[in-house]
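Asker: Below: sequence and its predicted model.
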Amino acid sequence: MPLNGTNHTVNVFDDSPYFKSLSDLDAWAKSPSNKLKGVMPYHSREVVEGVQAHNRGKLLVCHDYKGGYTESPSALSYTFNFWPYCDTFIYFSHHRITVPPSGWTNAAHRNGVRMLGTLIFESSGEEDCLRLLVGALPKCKTGPAIPHGDTSLPLSPHYAYLLAELAYQRGFDGYLLNFECPLRGRLEQTRILAAWISLLEIELKRRVGSHAEAIWYDSVVLTGDLRWQDRLNHYNLPFFIPSSGFFTNYTWPPHYPSLTAQYFISLDPTHLSRPKSLHNIFVGIDVWGRGSHGGGGFGCYKAISHIDPQFLGLSVALFGQAWTWESEQDKPGWTWDAWWTYERKLWLGPTNESEPITLPPPREGEPECPHGPFLPISSFFVRQPPPNPAALPFFTSFSPGVGRLWFVRGIKVMQTDDGWTDVDKNCSLGDLAWPRVALQWEHGEHEDALPELSSELCMTDAWLGGSSLQLTSSTPGSDAEDAFFRVSGCLFKH
């Protein structure tokens, strides 16, 4: 089409939400494309004062939701709202290359969280898996090449460069590397793969920034066999060494996290390509409970207690956290508001502290492992502030990224029948407002009981956007002449 007096060709791969093969990625790279506008750059968080956060394990959330790309602009969809506890978020799907939607990337970056895409090779991906290492091969017009005595594989930086360029142009921060198909080249192919991971790391940090990550998922081992280990050991160490981090499979028995820690501590630091610590190892937990200790769901705390991010220092990789939505959405009486209550209960605990929590039954055949009462996921991690407002101005409209109406300066300008979802609008909901508003007397001057204050999201009234935070107060009356109270302060802890 004509544009400013020139011919402009639209590359159909410029805005592809994902790529089904490496050849699709090559086709994208053949036409000029520009960095996507409107994607917020990553800004790191400030160090939390008084907390040895650098010695504590971190939280990685892997968002595997119905194949990905399911957000509907004309319906209320799942969104994630616990960024202060999360350090890295992976947008996962079963396409060869998963590109996080820009709205998800903005929501993460707004809170100082890295956003990763996924590079995955499953049962049908063996040919592409080999192509990744040797590069895009030219088509031969004279027939197949004649083999020579040297059977070693070449190592090409081609796809390391393209994947880093893709991350730069779409504004995300790296990849989860999920190689779930056997490597027929055996040791030769795994050796080259480990070297290729180093190339990808270098290209990502060069093109995206020093914060970029390439995280290896526990899958194939050094022999080329597909054998999940459920922990770090000498079979998968060659892939951990060049990567930013290691994401274990989730079917481990209770003693495996401590074995992983012991194995890591036994390693000679000079053998690692860069300094690493226990928090670079993310121990997997499936929230659906498929083979996970504790049975997933509200039993996740049992698995996290063995990983022990606070004292042992291992990190947690939470897989399929949208279980709260998927497992409940077809049940009678399900609404977005019911889900939000259910979701908060898993992450923050119930609004009523005395409310009983139904836990999943122990896995069949698993030895008894005593645990205390339910603990919400957030209780295991440091609540992190968003980036410094001097670097990234802080703004919130108390939006979970969904709504039913839209307001501008308090005036309703849009109304929908089924609601809307726009993850780009997701912002802080007030980290001190849930599950119960944190109240205290000013300067600690009173010994009287604090008034009761509850919080909820209101989607029927707002100043800007689709929602507001509604606080409801209840306090006993008094006949004293000097009786008064004032609710003030902040709903955020920075």
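Answerer: Perfect, thanks for sending it.
Asker: going forward, measure contacts between C-alpha atoms and count neighbours the same way
Answerer: Fine.
Asker: Just list the residues touching the most centrally placed residue in the chain, thanks.
Answerer: The chain has Phe89 as the residue nearest its centroid, 1.7 Å off, counting by CA atoms, centre = their mean. Neighbouring residues of Phe89 by CA atoms under 8 Å, 6 or more residues apart in numbering: Leu60, Val61, Cys62, His63, Ala108, Val113, Arg114, Met115, Leu116.
Asker: Among these, which lie within strands?
Answerer: Leu60, Val61, Cys62, His63, Arg114, Met115, Leu116 (DSSP state E).
Asker: Are any of the contacts of Phe89 buried, and if so which?
Answerer: Leu60, Val61, Cys62, His63, Ala108, Val113, Arg114, Met115, Leu116 (16 or more other CA atoms under 10 Å).
Asker: Tell me the one among those nearest to His94.
Answerer: His63 (11.7 Å; CA to CA).
Asker: structure B:
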Amino acid sequence: MIVKGERFEDPKTTITECGPLKSLEELDMMIEIPPEWLNNITSIEKRSETVVQNVLSDCHINCSNYKQRPRLDAKFTPKTLVCHDYKGGYLEDRHLAVEVETGNQYTFYNWSHIDIFVYFSHHFITIPPLCWINAAHQKGVKILGTIITEFEDGTKICEKIFKDSDTVQHFIKKLCKITEMFKLDGWLLNIENPLEDTAVLKEFVEGLTSQLHSINPETLIIWYDSVVEDGKLEWQNELNEKNLCFFERCDGIFLNYVWTEEKLLKSIEIAKERTIDVYVGVDIFGRNTFGGGQFNSYKAAEVIRRHSLSMAIFAPGWTHESIVQSDNSIGLMEHFFNKDCAFWNSLWPYLYTHPITTYFKTSFYRGADTNRFSLFLQQTQLSKIVHPKFSYLVPNYTEIPTLERKCHCIRLEYENDAPTCLINKQGLKNDPIIHNLFVCDIKAVDEVVVFFKKKAEPFGVLGWRLMVTLENGSRHVVTLNGKRRNSVNVNSSVTQVNPLSQENELVKILKKQYSVVRGVSEMVVYVFNVPMCHILEIGAILEEGDAVCLESFGIEPSTRKLLT
């Protein structure tokens, strides 16, 4: 780990940053004197057992057709892995402070659309920084560290740890300890130097996998397609007879990026019933990758998902790292968020959405802005990735079917250094439309509070629909009226709710908390009761006007929590 002052001088008090372990000696020292910040690590949140498969047309639905989108069993759907690899790692994210006053940094925030996050660097043992562990765990995403050996230094390390069964068992024991200490969910294994013999390496892969499973059955060990069974460093870009021995001893394989569809078919044949454990690599920088990467990454994603394989997205920070600020009309972060939204939207139909499972409140902070970096303060995002505002910043926008054919009704806005959501009717018919904003699986009973803050301009009246399923399996719709009505319906099918008066004490408290300024923004609050149920969908309706800029949204279990 990186320390302040001498390398291992009183580490408990001098460690002020997160960092990798560069040697076996550093591994021993970390176990002997663990850092105090281990106490701040968050355990992983339990996710819903279902996911929603995204489709291009799922951003809105006609009110008369409102229904729950189909749910799939998450255990049987292909997975999405993101491998961080941003400029070598351990930049502003290495700090333990809640906020770092360095702006214009990269952030990842689309947690509801991925399953696994790998923090990657080119150091021996990459332990993810605290902020990434907590950000992933709070959204139910597994986070893996990386074990890598490469070049001459890697060969020397391998000679030590793979010397014999005793040395490898000692190494496994230490890695299991580190995994427990940092509450990691597993490791990516990347041996990128040739070996004279792989017998002990195979023992390592199998032993680490089985021992971690005995400690925590939810852990994952994923092998990177590099060294083959005879010890040669030969990237196969497929699962075949040369690397099958490693795949059989762990939880999955991360294929190198230079694959073809024929190689994927070969991989499927070899994997047999374990095709979901084949993570097909896509290098977003486009280095020899199928389709060319960058904004053409959707081409690789389409082929991968057509064959029901898992996908490993490598270096998505390209959307930030590749920005050239030739257009001074917008700032770097607005440029980044626009480009990032465009990139992830281009992959939309090849991703799955994990439902939000807990009550939440959010102003959509993504963990970075022009003046600070703080993944610790990152907030819940829309389940729908907002459409980019500036299509001209995407070079081949009109050639990307997953972007060009996609509706713009939920669009990125950026004002006062904060991304927000513009809900609009641009290009839509005049029929009442529900904009699908949140996919949920929130257990609710008795009193529920819903509130939102919107800009006063553009003018619009925003109502809401909540689709819930009762304990007996029947469906019920909660309608939150944009304006007060003289009478409301409450029956077995529908519960209608009027907004609270602006003079209500709860409304006043929320206005103060969210800095509502008269004439600039508005706060609308609802309180209602439900029987034991699960909230499945939360959608918005423009009852009046053509657009509304949504700045904040919250759903809480009772007024008592908000009043105290």
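Answerer: Received, thanks. These numbers were taken from a predicted model, which means no experiment stands behind them.
Asker: Could you check how far the alignment partner in structure 2 of the residue nearest to the centre of structure 1 is from Phe182 of structure 2?
Answerer: Under the alignment (TM-score structural alignment), Phe89 of structure 1 maps onto Phe117 of structure 2. Separation of Phe117 of structure 2 from Phe182 of structure 2 (CA to CA, to the nearest Å): 15 Å.
Asker: got the contact list for stretch 305-315 of structure 1?
Answerer: Stretch 305-315 of structure 1 is touched from outside by 55-60, 254-255, 257-258, 261, 278-283, 316, 380-381, with contacts defined as CA under 8 Å, 6+ apart.
Asker: when you align them, which residue in structure 2 goes with Glu328 of structure 1?
Answerer: In structure 2, Glu328 of structure 1 lands on Ile323 (TM-score structural alignment).
Asker: Show the contacting residues for the residue nearest to that match when sequence neighbours are not counted.
Answerer: Excluding the flanking residues, the one nearest Ile323 of structure 2 by CA to CA, 6 or more residues apart in numbering is Phe336, at 7.2 Å. Each residue near Phe336 of structure 2 by CA under 8 Å, 6+ apart is listed here: Thr319, His320, Ile323.
Asker: What does Phe336 of structure 2 correspond to in structure 1?
Answerer: For Phe336 of structure 2, the residue aligned by TM-score structural alignment is Trp339.
Asker: ok, the ones in strands among the contacts of Phe89 of structure 1 vs Trp28 of structure 1, which is closest?
Answerer: Once CA to CA is applied, the member of these that ends up nearest Trp28 of structure 1 is Leu116, at 19.6 Å.
Asker: Check the alignment and tell me where the closest one lands in structure 2.
Answerer: Using TM-score structural alignment, the partner of Leu116 of structure 1 in structure 2 is Leu144.
Asker: Do I have it right that that match meets Lys183?
Answerer: No: using CA atoms under 8 Å, Leu144 of structure 2 is not in contact with Lys183, being 9.7 Å away.
Asker: so after the helix ranked longest in structure 1, what's the next helix or strand?
Answerer: Counting residues, the longest helix in structure 1 under DSSP state H turns out to be helix 186-207. Next helix or strand after helix 186-207 of structure 1 toward the C-terminus (DSSP states H and E): strand 213-217.
Asker: Quick one: the residues in structure 2 that the very next helix or strand once past that following strand pairs up with.
Answerer: Once strand 213-217 of structure 1 ends, the next helix or strand along the chain (criterion: DSSP H and E) is helix 237-240. Mapping helix 237-240 of structure 1 onto structure 2 (TM-score structural alignment) gives residues 244-247.
Asker: that older thread, most neighbours among the contacts of Phe336 of structure 2, which one?
Answerer: Within the contacts of Phe336 of structure 2, most neighbours by other CA atoms under 10 Å means Thr319, with 23 neighbours.
Asker: In contact with it, which residues?
Answerer: Phe336, Lys339, Asp340, Phe343.
Asker: can you rerun that using 7 Å?
Answerer: Contacts for Thr319 of structure 2 (CA atoms under 7 Å, 6 or more residues apart in numbering) come out as Phe336, Lys339, Asp340.
Asker: Could you say which helix or strand holds the first one?
Answerer: Read it as Phe336 of structure 2. helix 332-346.
Asker: how far does that helix sit from the chain's center?
Answerer: Relative to the chain's own centre, helix 332-346 of structure 2 is displaced by 15 Å; criterion: CA atoms, centre = their mean, to the nearest Å.
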